[in-house]
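for reference, the sequence and a predicted model appear below.
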Amino acid sequence: MVDETRSWADDRGTQTSTREERTHARSRHRHWRGRGEPSSERTCEGGNQPRPRNNEPSYAALDLGTNNCRLLIARPTASGFRVVDAFSRIVRLGEGLICSGRLGEAAMDRAVDALKVCAGKIGARNIADRRLIATEACRSAVNGADFIRRVERETGLALEIVDRETEARLAAAGCTPLVDPLSDGAVLFDIGGGSTEVVWLDRVETRDGGPPAAVIRAWVSVPLGVVTVAERHGGVKVTRDDFEAMVNEFTPHLEGFVKAVGPHNCGRLHLLGTSGTVTTIAGVHLDLPRYDRSQVDGTWLGAEQVRVVVDRLLDMPFAERAANPCIGVERADLVLAGCAILESVRRAFPCDRLRVADRGLREGILVELMRADGVWRQRAGATTT
């Protein structure tokens, strides 16, 4: 296995983080005791863990969501970072949560199994710092905190249940390099399994040589995601009326955010989407024989191109969606719920352009950790001396 899987950087990166931010990031999870997006990253599951090429310090970011368990381990580069190991598995932790209010035993077992793989990968590296987060499923479940304690007992991983504001901020930090600097900003949306964050986002160039910093003008977190919407409305057979019902359920949650943004020129804004929904739309639009992150991340789609793909997905029977290499059987019952959430955002902000991001929370965590440690400032200093 080649473990140097991909680079993440921005060529405009040139704001040093505050001392408070650095202290906050350094203090997280120092007590850790522990010794995937289907094919968007090269992953190695189970059994024998990869042997590190060297002992260079790395940073780890883990995101346990309602649908997925995802890990990135990366090392800093001149203006970003290079991923040296990655893992992603669909665990559906939030399965049945909308009806019971609890995390189910089978779902928790699936998540723990995935987290054991993550613990092995983290333990195989020289980790300078880490942040391991859990989001909506653990936030809203009555037994969410109990599950977090179980995870630490069985895997050694101390997960942090983050609030919605933190989730929005991390998504923004991860996606900011893809905001068009010539625009008036972007409306970023992160469609998760149990919640969706929508952020009015701008960017500012940094002075430490690293990626640009996020400027959040307004944000909202909606307690609806692909899993919750699909469980409520169905995801296997979805009629156009079902689709409209999904859109209409989500739309009222955006009213306050639209007012916060106020009068705006959609021709000067663009949409920026980070989720399996938008990467799937891009993959289908490109007719990829298999999902390829290098062709999807950062690609631009016009409003009409998005509409055509969504119509195409609506016309597909479930079996055809499941057979599509950019969807797969594990996402075939969720993709139209995600498209409905996207459609709601598009109607609120009818921008001409959508940029697709195959990046998000984990990349935001890595940027915050590395910036707090001053890695780009140190590298810039070394270059000039």
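That came through, no problem.

contacts, neighbours, all on C-alpha from now
Fine.

for residue 62, what is the enclosing helix or strand?
strand 58-64 (DSSP states H and E).

need the contact partners of the very next helix or strand once past that strand.
Elements were assigned by DSSP H and E; along the chain past strand 58-64, the next helix or strand is strand 68-76. The contact list for strand 68-76 (C-alpha atoms under 8 Å, 6 or more residues apart in numbering) reads 36, 56-64, 81-93, 111, 114-115, 118, 122, 193, 362-363, 366, 370, 375-376.

counting only strands, which of the residues you listed make the cut?
The strands, defined by DSSP state E, take in 58-64, 81-90 from those.

can you give me the end-to-end span of stretch 205-222?
29 Å (C-alpha to C-alpha, to the nearest Å).

need the contact partners of it.
9-16, 78-80, 164-165, 168-169, 172-173, 176-177, 195-204, 253-254, 257, 260-261, 367, 371, 374, 376-377, 380.

type out the PyMOL command that picks the buried ones from those.
The PyMOL selection below is limited to those of the contacts of stretch 205-222 classed as buried (16 or more other C-alpha atoms under 10 Å):
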select buried, resi 9+10+13+14+15+16+78+79+80+164+168+169+172+173+176+177+195+196+197+198+199+200+201+202+203+204+253+254+257+367+371+374+376+377+380
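
okay, now the one to match up with it:
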Amino acid sequence: MYRAPSKDVRRRTPAKSAESQPAVRRGEPTLIYAALDLGTNNCRLMIASFTNSQFRIVEAFSRIVRLGEGLTHSGCLQERAMDRALKALKICAEKIEKRGAVRIRAVATQACRIARNGKDFIARVERETGLKLTIITPEEEAHLSVMGCSSLLDVRGVTPAARAALVMDVGGGSTELSWVELPNEPAAPSASHADAQALAQANALRTGRPLPKPKYWISMPIGVVNLAERFPEPTNGDTDAWFEAMVGEVNSHVRAFSAPETLRPHFDCGEAYIVGTSGAITSLAGMHLGLERYDRSRVDGLWMTRGHVQVVTRRLLELGYGGRELEPCIGKDRADLVLAGAAILEAVQRAWPCHRLRVADRGLREGLLLSMIKKKNRRRRKRGGPRRVPAAVEA
């Protein structure tokens, strides 16, 4: 069982060559951070080292656990679902202990928020794994997702210029939409999508500039798991009508939220884009690229058009469940969920039309890591110590 280390523990990483790691100041410790996100569908872990004001991602883990399976109908987490989640959490605890993480944020989201036995499950997790999960609010979830996608909201690398962005975090049990007003800065010289993507990845956890904050946000109680359960795919029927029914359900929730209307002019004139963070959206991107095996380095930060999304969605509908299982970027775990994710994206694109979509294989975990550093810097400033601004170096 994992046991949290004392606050005074520090860990030094083994020496590496100058080519593989920035020079470390003599006597400066290497801190290991861990961010864990237990969602309705996935259990995700990211472990990073922090030295000389730089993050380096040393390990990442993700497993589909479907914790919210059946929750829509029963109101409780099911025993089999909890067992799957616990199995994944035990792996996470072992990885955290092996890496010697001394600063940890472990959170649970929608499934544990709404389940009648959600708090009981959190207590069971601590008993059986030693991990202390905190159930965060939808507002904090939205803010952390935006923080984690901050490098994709840097308009210096975006052409044509953008003045607003809509960050959509599609989960298993909820979808957070966050409207961000972007600074009025000149766009960078024209660059290829690949160059812009590489720049965003290199700056994935950079906090040298103020991190973006949502101007407006909403959390909808609709995610890929509960939407797919409410709208089971017809085996012999009109799949177009089925897909449209899902889109209509989501669209009604999006349009009911009128606060962001002040930003609509930016969408109307092409000065806005959507940042989509979700397994379903990254799967769409993988299919669009024709990947034979999912490759995060090619997907994260990728620009797609609405037309690209619609072509992939049409292909998914034509493939059917069996065909989707054979797709390398979907497989059995997402075959019954990916079209629910596509429906959520389509509903948002109809309500807030814009030509550009930026795919994010990042979000809450990265936001958790950055939030820990911000908290650490605030404590240092209160003590009168120097402020260090972390940059990012990805393994």
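That came through, no problem. Keep in mind the model is a prediction, meaning the values are calculated, not measured.

weed out the non-buried ones from the contacts of strand 68-76 of structure 1.
Here, 16+ other C-alpha under 10 Å leaves 36, 58-64, 81-93, 111, 114-115, 118, 122, 193, 362-363, 366, 370, 375-376 buried among the contacts of strand 68-76 of structure 1.

quick one: buried residues of stretch 114-131 of structure 1?
Across stretch 114-131 of structure 1, burial judged by 16+ other C-alpha under 10 Å covers 114-122, 125, 127, 129-131.

gap between residue 242 of structure 2 and residue 233 of structure 2?
7 Å.

between these two, which has more neighbouring residues?
Neighbours around residue 242 of structure 2 and residue 233, counted as other C-alpha atoms under 10 Å, are more numerous at residue 233. The numbers are 19 against 15.

now do stretch 84-99 of structure 2: which range of structure 1 does it align onto?
Aligned using TM-score structural alignment, stretch 84-99 of structure 2 spans residues 110-125 in structure 1.

stretch 198-212 of structure 1: how far from the chain's middle?
Centroid separation between stretch 198-212 of structure 1 and its chain, computed with C-alpha atoms, centre = their mean, to the nearest Å, is 17 Å.

check stretch 56-71 of structure 2 too.
Distance, stretch centre to chain centre, for stretch 56-71 of structure 2: 11 Å (C-alpha atoms, centre = their mean).

out of the contacts of stretch 205-222 of structure 1, list just those in strands.
9, 80, 196, 197, 198, 199, 200, 201, 202, 203, 204.

as CSV, the residues you listed with distance to residue 294 of structure 1 would be great.
Below are these laid out as CSV (distance: C-alpha to C-alpha, whole Å):
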residue, distance to residue 294 of structure 1
9, 13
80, 16
196, 25
197, 25
198, 25
199, 25
200, 26
201, 24
202, 24
203, 23
204, 25
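
farthest pair in the residues you listed?
The distance between the two most remote of these (C-alpha to C-alpha) is 26.4 Å, for 80 and 196.

for burial, what's the neighbour tally of whatever residue of structure 2 lines up with residue 304 of structure 1?
In structure 2, the residue paired with residue 304 of structure 1 according to TM-score structural alignment is residue 307. A count of neighbours around residue 307 of structure 2, defined by other C-alpha under 10 Å, yields 11.

what of residue 225 of structure 2?
When neighbours are counted by other C-alpha under 10 Å, residue 225 of structure 2 registers 27.

apart from its neighbours in sequence, what residue is nearest it?
residue 172 (4.8 Å; C-alpha to C-alpha, 6 or more residues apart in numbering).

structure 1: which residue goes with the one you found?
Checking TM-score structural alignment: residue 172 of structure 2 goes with residue 193.

residue ranges of the helices in the stretch 51-200 of structure 2, please?
71-74, 79-99, 110-114, 118-129, 138-148, 193-202 (DSSP state H, counting those that start in this stretch).

switch those over to JSON lines; also include distance to residue 223 of structure 2.
What follows is those, written out as JSON lines (distance: least, C-alpha to C-alpha, whole Å):
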{"stretch": "helix 71-74", "distance to residue 223 of structure 2": "11"}
{"stretch": "helix 79-99", "distance to residue 223 of structure 2": "17"}
{"stretch": "helix 110-114", "distance to residue 223 of structure 2": "9"}
{"stretch": "helix 118-129", "distance to residue 223 of structure 2": "18"}
{"stretch": "helix 138-148", "distance to residue 223 of structure 2": "13"}
{"stretch": "helix 193-202", "distance to residue 223 of structure 2": "27"}
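
of all these, which lies closest to residue 280 of structure 2?
helix 138-148 (15.9 Å).

three-state assignment of residue 294 of structure 2?
coil (DSSP: H, G, I helix; E, B strand; the rest coil).

quick one: residues contacting it.
Here residue 294 of structure 2 is in contact with 286, 328, 329 (C-alpha under 8 Å, 6+ apart).

among those, which recur in structure 1?
Compared against structure 1 with both residues aligned by TM-score structural alignment, their matches' C-alpha atoms under 8 Å, the contacts of residue 294 of structure 2 retain 286, 328, 329.

what's the distance between the counterpart of the first one in structure 1 and residue 301 of structure 1?
Just to be clear, that refers to residue 286 of structure 2. Alignment note (TM-score structural alignment): residue 286 of structure 2 maps to residue 283 of structure 1. Counting by C-alpha to C-alpha, the gap from residue 283 of structure 1 to residue 301 of structure 1 is 11 Å.
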